[in-house]
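[1] Dropping the sequence and predicted coords here.
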Amino acid sequence: MSTLLVVNSSPFNETSVSRHLSEEFVQNWKQANPNGRVITRDLTSSDLKTVDAAWVGAAYTPKDARTAEQKQALEVSDTLLGELRAADEYVFGVPMHNFGIPSLLKLWIDQIARVGETFSYSEAGPKGLLQGKKATFLIASGGAYDAGTVMASFNHVEPYLRSVFGFIGVTDTKFLSAGGASAVMSGQVDRATFLKPHVEAIRSQFVAA
């Protein structure tokens, strides 16, 4: 049975473009995997904390030597890691914030990027431990930042996510960008008209599959 992990980080609900696209992805994934399981992680309601010294100390302490306090410090991280391991595939709804990823998604990444859990070091260098997974990133931005646009160099979302997930072993990745969403928010473009090509791009992935 295939399992999909859905991670959303937009502070908006009904008006969120990235959430709309992730929901579309889930619907199509369910049709393609009728016996599959979906794990949903909404970062806006996950109460994620910043990584502090106690967390780092606990993460670098061998499991069998951790104190009760250290185990508690890693409790949320362990839960998030369990979701990552349980899933075969990931889909992320990612709004661009100030040319980068949302702060909540960065907090999530800091919680799951753990030595011995999602990556390891050896004489040959770092090795990602999440092998055989694939991820789709659905990125919504107010402006247009795709390759070839005037603002392309300001897009730090895709390069960062590609680097981080590649580091932990997830190299089978797809990025779908919905740029220009500010026109929808300002009423210059009809929402359904704006979403149509991006929804079709998602559906086409499953038709091709």
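    Nice, thanks for sending it over.

[2] use CA for all of it now, contacts and neighbours both
    Noted.

[3] for the chain, what's the longest helix?
    Counting by DSSP state H, the longest helix found in the chain is helix 191-208.

[4] same for that one, what does it pack against?
    helix 17-32, strand 172-179 (3 or more C-alpha pairs under 8 Å, 6 or more residues apart in numbering; DSSP states H and E).

[5] you'd agree residue 112 is up against residue 77?
    Yes. Using C-alpha atoms under 8 Å, residue 112 makes contact with residue 77 at a distance of 6.0 Å.

[6] nearest spatial neighbour of residue 57, skipping sequence neighbours?
    residue 70 (7.8 Å; C-alpha to C-alpha, 6 or more residues apart in numbering).

[7] any idea of the angle the longest helix of the chain forms with helix 17-32?
    Put simply, helix 191-208 runs at 30 degrees to helix 17-32, going by axes from the mean of the first three to the mean of the last three C-alpha atoms, to 10 degrees.

[8] contacting residues around helix 191-208?
    The contact list for helix 191-208 (C-alpha atoms under 8 Å, 6 or more residues apart in numbering) reads 17, 21, 24, 25, 28, 29, 32, 176, 177, 178, 181, 184.

[9] Helix, strand, or coil at the last one?
    Each residue gets one of three states, and residue 184 gets helix by DSSP: H, G, I helix; E, B strand; the rest coil.

[10] before we go on, here's another structure to hold up against the first:
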Amino acid sequence: MRRFSLKTAVVCLALIGGLFAEDALAASKAKHPPAKVATQRVSMLGGKLVFALPKDYVKSPMPEIDDKARAAGVTGSLYLNKPAHRVVIVTETPLPSGAKVSANDKKTLDTIIADALAQQKSSYQNFKKHGEKKLVRKGLGLRQLDVSGDVDGGRVISTTITAASGTRTAMVNVISLEKDAKDHGVLVKAVTGAK
């Protein structure tokens, strides 16, 4: 079921790639300190994984999640911040064969992140893995995978955060231009709850 995230990531990367031309204009404008930003709440795994995104991330449905996928229990949305050239993709899928796991099942989490790594290796040109982390947020085990690669002539960084609890898995993909690594990291910390 993880292929839904991969397909959407490829579409979104193409979207970001199309924005590279605008990047030169945006870079020439002076940056001002942002005012306090209104946020929107994203809740996954029945409220076990909750984080806030700034309101300027526009929520859209994922075309790959059709009626058949929804009937099978797949849910997801993408959040696009066009000015920041950043995409956040959130998906939830049922575990295979109706399996049920604890909120920090090592084997399940390791399998999910290994699948994500294999998919991303085949999706990016000049792929580079930067690292993996094992985290626990309020009792919920998380895996974090950080990679970079080229798409449509531009370099991007991508962080995949996975979790599983009960009969479902959750995946959050944060994709940014490589030059925006600092802001990318701030958003990733908001999702993982890392300090």
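    Okay, I see it. Since this is a predicted model, take the numbers as computed values, not measurements.

[11] Just the TM-score for the two chains, thanks.
    The TM-score (TM-score structural alignment, normalised by the length of structure 2) is 0.30; 92 aligned residues with a C-alpha RMSD of 5.0 Å.

[12] quick revisit: who wins on neighbours among the contacts of helix 191-208 of structure 1?
    Counting neighbours by other C-alpha atoms under 10 Å, residue 17 leads these with 28 neighbours.

[13] For that residue, give its distance to residue 194 of structure 1.
    Note on residue 17 of structure 1: its distance to residue 194 of structure 1, by C-alpha to C-alpha, to the nearest Å, is 10 Å.

[14] try residue 165 of structure 1
    29 Å.

[15] So for the two, which residue has more residues nearby?
    More crowded of residue 165 of structure 1 and residue 194, by other C-alpha under 10 Å: residue 165, with 20 against 17.

[16] In the helix or strand where that one lies, which residues are buried?
    Element membership of residue 165 of structure 1, judged by DSSP states H and E, is helix 157-167. Applying a neighbour-count criterion of 16 or more other C-alpha atoms under 10 Å, one finds 157, 158, 161, 162, 164, 165, 166, 167 buried in helix 157-167 of structure 1.

[17] Identify the residues contacting the lengthiest helix in structure 2?
    Longest helix of structure 2, by residue count under DSSP H: helix 106-123. The contact list for helix 106-123 of structure 2 (C-alpha under 8 Å, 6+ apart) reads 2, 6, 10, 101, 127, 141-145, 160, 162-164.

[18] Pull out the buried positions in it.
    108, 109, 110, 112, 113, 116, 117, 119, 120, 121, 123.

[19] could you redo these as a markdown table and give each row distance to residue 61 of structure 2?
    Below are these laid out as a markdown table (distance: C-alpha to C-alpha, whole Å):
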| residue | distance to residue 61 of structure 2 |
| --- | --- |
| 108 | 27 |
| 109 | 26 |
| 110 | 28 |
| 112 | 23 |
| 113 | 24 |
| 116 | 21 |
| 117 | 24 |
| 119 | 22 |
| 120 | 22 |
| 121 | 25 |
| 123 | 22 |
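
[20] hmm, which two among these are most spread apart?
    Taking C-alpha to C-alpha as the measure, the buried residues of helix 106-123 of structure 2 span a maximum distance of 22.8 Å, between 108 and 123.

[21] which residue sits closest to residue 43 of structure 2 in space, ignoring its chain neighbours?
    Nearest residue to residue 43 of structure 2, sequence neighbours excluded (C-alpha to C-alpha, 6+ apart): residue 50, at 4.4 Å.

[22] Hmm, residue 137 and the one you found touching each other?
    No. Here residue 50 of structure 2 does not reach residue 137: they are 10.0 Å apart, not a contact under C-alpha under 8 Å.

[23] how close does residue 81 of structure 2 sit to residue 11 of structure 2?
    Distance of residue 81 of structure 2 to residue 11 of structure 2, given as C-alpha to C-alpha: 15 Å.

[24] Looking at those two, which is more packed in?
    Legend: neighbour count by other C-alpha under 10 Å for residue 81 of structure 2 and residue 11, higher for residue 81 (18 against 13).

[25] From the centroid of structure 2, which residue is nearest?
    For structure 2, residue 173 is the residue whose C-alpha lies nearest the centre (C-alpha atoms, centre = their mean; 1.1 Å).

[26] For it, which non-adjacent residue is spatially closest?
    Using C-alpha to C-alpha, 6+ apart and skipping residues adjacent in sequence, the residue nearest residue 173 of structure 2 is residue 160, 4.5 Å away.

[27] wait, isn't the one you found in contact with residue 144?
    Yes. Contact criterion C-alpha under 8 Å: residue 160 of structure 2 and residue 144 qualify, at 5.6 Å.

[28] Okay, helices next: where are they in structure 2?
    For structure 2, helices defined by DSSP H occupy the ranges 3-18, 20-28, 67-71, 106-123, 181-192.
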